[in-house]
Every structure is written in C-alpha cells, then in structure tokens.
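>>> Here is my input; please provide its structure:
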Amino acid sequence: MILHELIDYQTLRLIWWVLLGVLLISFAATDGFDLGVGILLPFVGRADIERRLAINTIGPVWEGNQVWLILGGGAIFAAWPALYAVSFSGFYLAMFAILAALILRPVGFKYRSKKEDPRWRENWDRALFVGGFVPALIFGVAVGNVLQGVPFRFDGDLRIFYDGTFFGLLNPFALLCGLLSVAMIVMHGACWLVLKTAGPVNARARSYGSGAALAVIVLFALGGLALWQFVDGYRITSAIVTDGPSNPLLKTVAREPGAWFANYAARPWLLIVPALGFLGALGAFAGLRARLELATMAASKLSVVGIIATVGVSMFPFILPSSSEPRASLTVWDASSSHLTLFIMLVSCVIFLPIIVAYTAWVYRVLWGKVDERSITDHGGHAY
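Presented below is the predicted three-dimensional model:
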C-alpha cells in the first residue's frame, strides 16, 4: 500500500476543511483581541500612560498571534489552491487594504514612543486604531460576500474570471457582517483588557465591552434573519462524488432561499454551533458586569468560535459559492489539492502544529498577570 493511502481522499478533504476552520478561528481568538485593543485604544486610554498600558497588554504577544493568519493563508494556498486563486484575485483590493492596515501596527508599536511629543503619539494611536478597525471590518465584509456568493467563473480550461468590483463587495448584508465582526473583535479586546489591566482602563474596557457584547447578540441575530429572508443559499443538485477529481465544473448547483439552513434541518444538533455564539456573547456581557475576568475571556472566545464556525457549518460542503455561475462554486469535494499533497501536509501539521501550540501556551504562561504602570515606567524594561 502507498503510504498516503492510509487515509482515504474523502477523509483527508474533511480533515483539511476542519483544519482550515481551526486555523481561522485560532487567528480570530488570539490576534482578534489584539485588533480589539487597537480599536479601543483612543477610548480606554485618556492619558498617555493609560494608552501605553493598553498597548503593553498586547505588546509581547501580537506578533506571535499573527502566526495563525500566516498558517491560515498557507493552508488555503496548499490545500485549497482554487480557493486561494479566486479569493486573492477577486478580493485583491480588499486584501491590500487589510495588509496596509496590518502594516500600521508594527510601525505604530515601534515608533510611537520614540518621541515625547503628544501630537506624535496621538497620530500613531490613530494609526493603531486603523490597524485594528480596518481588518476587523473587511474580514467581516468578506465573509458576508462569501455567504452571498462571489461573481467568478471558469472557462473550459479552468481559468478563473472574476466579474465583481471592490465597491460591489460593500453591499448591505456584507456591511452588516462587517459590523458584527467589529463588534465581536471589540468585545474580545475589551475582555482581554479587563483581564490584563486594573484601574480606569479596566473600568472603561468593561463599559465598552458590555456594549459590544450586546451588539454582538443583536447583530448576530439580525444576520441570521437577513440570511433567512434575503440571501439565497446554494445546493448541489447532481450526484455528489466525495473522492473524485478537483474539477468544480463536474457538478450542478442551484441557488435557493434558505438553503444555508438545510444542514440544521438535517442535523438539528448542529444548532449548538450558533448557540455558542449567542451564549458566549451573553456570558461575556454577564462576566463583564460581574467582574469575572477569566470566565469573561473564556466566554468571549467561545462566542468567537461559535460565530465563525456557524459560517462553515451553514455552508458545508461549499467553501466559496459562485453567484455568476453556480456550478463553478468551490466545495470541499472539488477544490482541494491532490490526495498525496493533503497527506504530506497533514503529516507536517501533526509534527509542527503541537510545537506552535505548546510554545504559545508557554509564552502566555510566562507573561501571565496584569500590566501596571510601574512595569511601563521602569526604564530598565522593554515596554512600548
């Protein structure tokens, strides 16, 4: 037996669909609170020392947290090449805006404290706000467009043609998803600040975080209602071949109202996934009001997991539907790399992913505890 045949093609495709979700959720659950702190920076810090306090809660970890974004992009490139090609070409300007905003973060962290000038520091604080807000908004807008379907098609040689525009991405449902994403990230950032700070910054973070948690509940509910009433889902109408070649054009697909809810009708236990999104946000709100710091952070992470996983569970087996040519939609069964490639990647993942998780856990353990003004003003340290 050839080694890679130890796991059949269908199972490998499912494994990599799950792993892609895990990587994206891990990015949102870790780097998400970094982005949230950036968004909250002008609001929780009214004096320079307070803003430095907020910045230094994420200063030692934000670079490591971005590893999950790199891993997610790498997984898309290697495991789902068609998805990578369509999304990075169709969403090119959106991706450029995200990258430009993310570049502001390391520059802002490094240069903010180089001068004592208040105006200099305020400008870099605005840059850090942009570096948090823009990615949070655009990631949500992208998800909203994925749920609606993206205008792309293939020719007979499987060359990709994207027929959309950047401003076409900014439709009402996508913007609603963008607002949900921002609210979720702000909630997560506020929970982190409550966990890592004390005093006025902690109090303001609780206030803003409580509002954001309520906004998450309302916007998540509105998104579900809008998806049910106004957004068509997609359904495969031909025979489903789960271990066939990666050719999206070998199937037929129909657009139907309410199709994204078919998985819940067939398997009602899946409703636990969106329920986690609501219960996590409700738990974060209650924890912020009751000042239960660690439980609040755990509830916020649970909400992030539930909200993002809801998208994947609702769309399965679709990964990226096509609104202009539905049969060109990319699914788990026809958009992956080869059997051998997925197996080699899985072996690499089994080896290296636990190392990354263990190192990350060690870093958080070493840096556990609250950040205070004394650790920042101590010139023998390395605070921003």
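
>>> okay, CA-based contacts and neighbour counts for the rest of this
Noted.

>>> which helices and strands does the longest helix seen in the chain pack with?
Longest helix in the chain by number of residues (criterion: DSSP state H): helix 9-44. Applying 3 or more Cα pairs under 8 Å, 6 or more residues apart in numbering; DSSP states H and E, we find helix 9-44 packed against helix 48-58, helix 62-65, helix 67-79, helix 118-148, helix 172-196, helix 200-229, helix 293-315, helix 339-366.

>>> and among those, the most buried is which?
The highest mean neighbour count among these, using mean count of other Cα atoms under 10 Å, belongs to helix 172-196: a mean of 27.

>>> now that one and helix 9-44, what's the angle there?
Counting by axes from the mean of the first three to the mean of the last three Cα atoms, to 10 degrees, helix 172-196 points 70 degrees away from the direction of helix 9-44.

>>> Quick one: distance of helix 172-196 to the chain centre.
Averaging C-alpha positions (Cα atoms, centre = their mean, to the nearest Å) puts helix 172-196 11 Å from its chain's average.

>>> Let me have the helices and strands packed on helix 9-44 in JSON lines, adding distance to Gly108 as columns.
Compiled in JSON lines, the helices and strands packed on helix 9-44 are given as follows (distance: least, Cα to Cα, whole Å):
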{"stretch": "helix 48-58", "distance to Gly108": "10"}
{"stretch": "helix 62-65", "distance to Gly108": "13"}
{"stretch": "helix 67-79", "distance to Gly108": "19"}
{"stretch": "helix 118-148", "distance to Gly108": "5"}
{"stretch": "helix 172-196", "distance to Gly108": "18"}
{"stretch": "helix 200-229", "distance to Gly108": "20"}
{"stretch": "helix 293-315", "distance to Gly108": "26"}
{"stretch": "helix 339-366", "distance to Gly108": "23"}
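
>>> and this one, so I can compare the two:
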Amino acid sequence: MDFIFLDYTTLRVIWWLLLGVLLVGFAVMDGFDLGVGTLLPFVARTDEERRLVINTVGPVWEGNQVWLVLGGGAIFAAWPPLYAVSFSGFYLAMFVILFALILRPVGFKYRGKLQSQAWRDNWDRALFVGGFVPALIMGVAVGNVLLGVPFHFDDTQRVFYTGSFFGLLTPFALLAGLLSVAMLVAHGASMLVLKTEGPVAERSARLGSIAALISFVLFAAGGAWVALGLPGYAITSQVVTDGASNPLLKSVAITAAGGWLHNYSTMPATLLAPATGLLGALAAAVLLRRRRGGLAFIASGASIAGIILTVGFAAFPFLLPSSSQPGSSLVAWDASSSHLTLWIMLLATVLLLPIVIAYTIWVYRVLKGKTTLQEMGENPNAY
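A predicted model of the protein is given here:
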C-alpha cells in the first residue's frame, strides 16, 4: 500500500521500542507513588506526618496512572498474542495487582472520612499493600520473562497456560521482585526528600539510601545469575522479520547459561543500560545521604530506566519465551498486529504522546515546591 511509508519490520521495532518507553514511563512516574506507599508506615509516625506523606503524591498519583493505561493499551493493540498470554496465564497475579491498586484510591479517599485512629491506621496499611504488592509482583513477572513461562499454542493458535500462580514464585523471580521493590522504594524516598522537610525527609533519606544500595546489590546479583546460571532462548530457524504474525512458524531452542547476554556482545552500545542501572542506584544512594532530593530522583529514575532496558535488550527479539514449548515463544517478528494497524497506531501515538508528556510537565511545574503542614491546613482538598 503506497501510503504506508514504513516497512513492517521497522514498525515492529518501533513498537518494541515504544513498549519499552511506556514501561519505563510507568515505572518512573507511577513507581514513586508505589514507593511512597510502601514507605508510609516507616517514615511517618504521627497522623500529621502520614498526611504529609500522602499529600506529596495526592495531587499527581491519578495522572501517573495514565502510563499504566497506555502500557496496557499498547500491549493489547500492538501485541495481541502477548496480551492474551499475559492476561490469561497471569490471571491470578493480575487480579492481585488490580486488587492492590484498587486499595490505593479507596485509601486516599476514605482515610480522612473518620477521626478514628484505628480507621486511619487500617487505611494506612491498605496504602502500604497498594504500594508494596504491585511493585513485588510486577518484578516477579519481569523475572519470569527471562525464565520463560509455561504456555503453548495449538494448531488454531488458541493459547494454553499450563503453569500456576505459585509456580511463578521461583528464587530468581523473587529476586527480581525484591529488586523492583527496592528500586521503587528508593525512587519514592527521593520524592519525599524533594517534597518534605523535617523528620519525614530525614527518615526517607536514610531508608531510601539503604534501598538504593540494596537495588544495586540485587541488580548485580541478578546479572551474575543470568550470566552464570540462567539459560537463555534463541531462534534456530530462519528469521522472517516481515512475515505474518504466527508464533508457530519458527523453531526456538533453550541455550546454555549466559545465552541472554548474546545481544550485548553483538550490540555493545546496549551495555549502557546495565551501567546506568548500577551507577544510577549508587548515585541515588549518595545523593539521598546528602539530602539532594531532586538529583536523587533523577538518579533513581535513570537507574529504573536502565534496569528495565537491560531486560529488554537482553531478551530482544523475545517478548515472552515459552518454557514448556519453546517454539510457541512470542517474539517481535510474529506477535504483532497487522502492518496497517501498527502504522495507524503510530500516527495516533505521535500525536497524543507529546500531549501526555506536555501535560505531565505542566502539572509538575504548577505543583512544584515543598508539601507542608501549613499548606495542608489551608487546602480544603488535601487528604
């Protein structure tokens, strides 16, 4: 078709990159909300301090959820088989995440409805669950991407998931989950240091620095595990990058330990991703110790981006490997929507994504500055 200027292969790569951008956007923008919720019981000891913590993210957490919607929408529209396998195979895990995420808005809205301290304490616990659980399970999910997931397609391309929820909780996946929690806690602590003062900021700086160091150690340990003990996946048949989306038209083999590192040897520039993940975590730890909230937020955000991109670059072109039938693995070349669909969606993204980014920048510019008890008292809309 003459009006389609980009070939199918290029569009698939672009949408693979856009998926990474959206996942990074969600982790960086909504990640500090999750980190703040996880930190709530540990950095705030009085009701006033807890209100202060909640109000640092109160005006922005709903807007940050846009990145989650965009990421889910991109998977649904650009990678339908990936959406089908993920949301059916990980059904219970997705339900737990959604339940935890639902607790957040309810906790924000209902916490201040009664003066009872027991009532408020219970909603504070709900906000902790709403931050900790999604961070943990999303990290576990990413860990299982590298491990492979037990699913397969039949001759009619119906998907069958043969695993279980608890089967996802392997040692490597749990390490990835704890890494996710640690890096988001450090990110949330950076926001609290940036937005608050006094004891809350001091506790946040101390705990955030520890979390950043833990994320450094866990990321390094995960990298060593991938290099020395974790098998990878490789396409063993001819690679057709512009053919029809049919996962059953290729053959895939499980490689020896270290197989996921192949892309780093053939594309050395991708080593910037793990380097950024490690150095960003160290920088965040140092900057939090020095109470430099803004710079720490940038460093922790860079670390998050580097960690996520490390997984993406290592796995490319795999989107979701199958551990039970490797030939059913989903890769960028056989799990996308049609050429025309990807092109139309790209046009819509080019028009709409800058609006989302511009609106986000404007909101944070309007809301810049410290959150204080005085401001909360003067604002009738404060939580």
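
>>> what TM-score do we get after superposing?
With the length set by TM-score structural alignment, normalised by the length of the second structure, the two chains reach a TM-score of 0.99; 382 aligned residues with a Cα RMSD of 0.8 Å.

>>> returning to what we had before: any idea of the angle the longest helix of the first structure forms with helix 200-229?
For helix 9-44 of the first structure against helix 200-229, the angle by the same axes, to 10 degrees is 130 degrees.

>>> by how many degrees do helix 9-44 of the first structure and helix 293-315 diverge?
Using the same axes, to 10 degrees, helix 9-44 of the first structure lies at 130 degrees relative to helix 293-315.

>>> closest one to Tyr92 of the first structure among the helices and strands packed on helix 9-44 of the first structure?
Smallest distance to Tyr92 of the first structure across these (Cα to Cα): 11.3 Å, for helix 118-148.

>>> Roughly how far does Gly20 of the second structure sit from Val286 of the second structure?
Taking Cα to Cα, to the nearest Å as the measure, Gly20 of the second structure falls 28 Å from Val286 of the second structure.

>>> who wins for proximity to Pro248 of the first structure among the helices and strands packed on helix 9-44 of the first structure?
Pro248 of the first structure lies closest to helix 67-79 among those, at 15.1 Å (Cα to Cα).

>>> Just give me the mean distance for the closest one relative to the second structure.
Its matched residues in the second structure lie on average 0.4 Å from helix 67-79 of the first structure after superposition (mean Cα distance after the TM-score superposition for the first structure).

>>> How far away from the center of its chain is that helix?
With Cα atoms, centre = their mean as the basis, helix 67-79 of the first structure stands 12 Å off its chain's centre.

>>> matching residues in the second structure for the next helix or strand after that helix?
Beyond helix 67-79 of the first structure on the C-terminal side, the first helix or strand identified by DSSP states H and E is helix 81-90. Aligned using TM-score structural alignment, helix 81-90 of the first structure spans residues 80-89 in the second structure.

>>> before we move on, what about stretch 330-339 of the first structure?
With TM-score structural alignment as the criterion, stretch 330-339 of the first structure aligns to 330-339.

>>> buried sites along the matching stretch?
For stretch 330-339 of the second structure, the neighbour count (16 or more other Cα atoms under 10 Å) marks Leu330, Val331, Ala332, Trp333, Asp334, Ala335, Ser336, Ser337, Ser338, His339 as buried.

>>> same check, this time on stretch 365-374 of the second structure
Neighbour counts over stretch 365-374 of the second structure (16+ other Cα under 10 Å) mark Thr371, Thr372 as buried.

>>> which other residues reach it?
Applying Cα atoms under 8 Å, 6 or more residues apart in numbering, the contact partners of stretch 365-374 of the second structure are Glu48, Leu52, Asn55, Thr56, Leu194, Lys195, Thr196, Glu197.

>>> Let's see that with 10 Å instead.
Stretch 365-374 of the second structure has contacts (Cα atoms under 10 Å, 6 or more residues apart in numbering) with 48-49, 51-57, 59-60, 192-198, 359, 362, 379.

>>> so how far is it from its chain's centroid?
Put simply, stretch 365-374 of the second structure sits 27 Å off its chain's centre (Cα atoms, centre = their mean).

>>> and what of stretch 137-154 of the first structure?
Centre-to-centre, stretch 137-154 of the first structure and its host chain are 14 Å apart (Cα atoms, centre = their mean).

>>> again with stretch 11-28 of the first structure
Centroid separation for stretch 11-28 of the first structure versus its chain: 12 Å, with Cα atoms, centre = their mean.

>>> Following superposition onto the second structure, what is the mean distance for it?
Looks like 0.4 Å for stretch 11-28 of the first structure (mean Cα distance after the TM-score superposition for the first structure).

>>> Can you point out the buried residues in that stretch?
For stretch 11-28 of the first structure, burial by neighbour count (16+ other Cα under 10 Å) applies to 12-13, 16-17, 19-28.

>>> Which part of the second structure matches that stretch?
Here stretch 11-28 of the first structure aligns to the second structure at residues 10-27, judged by TM-score structural alignment.

>>> residues contacting the residue nearest to Gln10 of the first structure when sequence neighbours are not counted?
Take Gln10 of the first structure and drop its neighbours on the chain: the residue closest to it by Cα to Cα, 6 or more residues apart in numbering is Asp243, 5.1 Å away. Counting by Cα under 10 Å, 6+ apart, Asp243 of the first structure makes contact with Asp8, Tyr9, Gln10, Thr11, Leu12, Arg13, Trp333, Asp334, His339.
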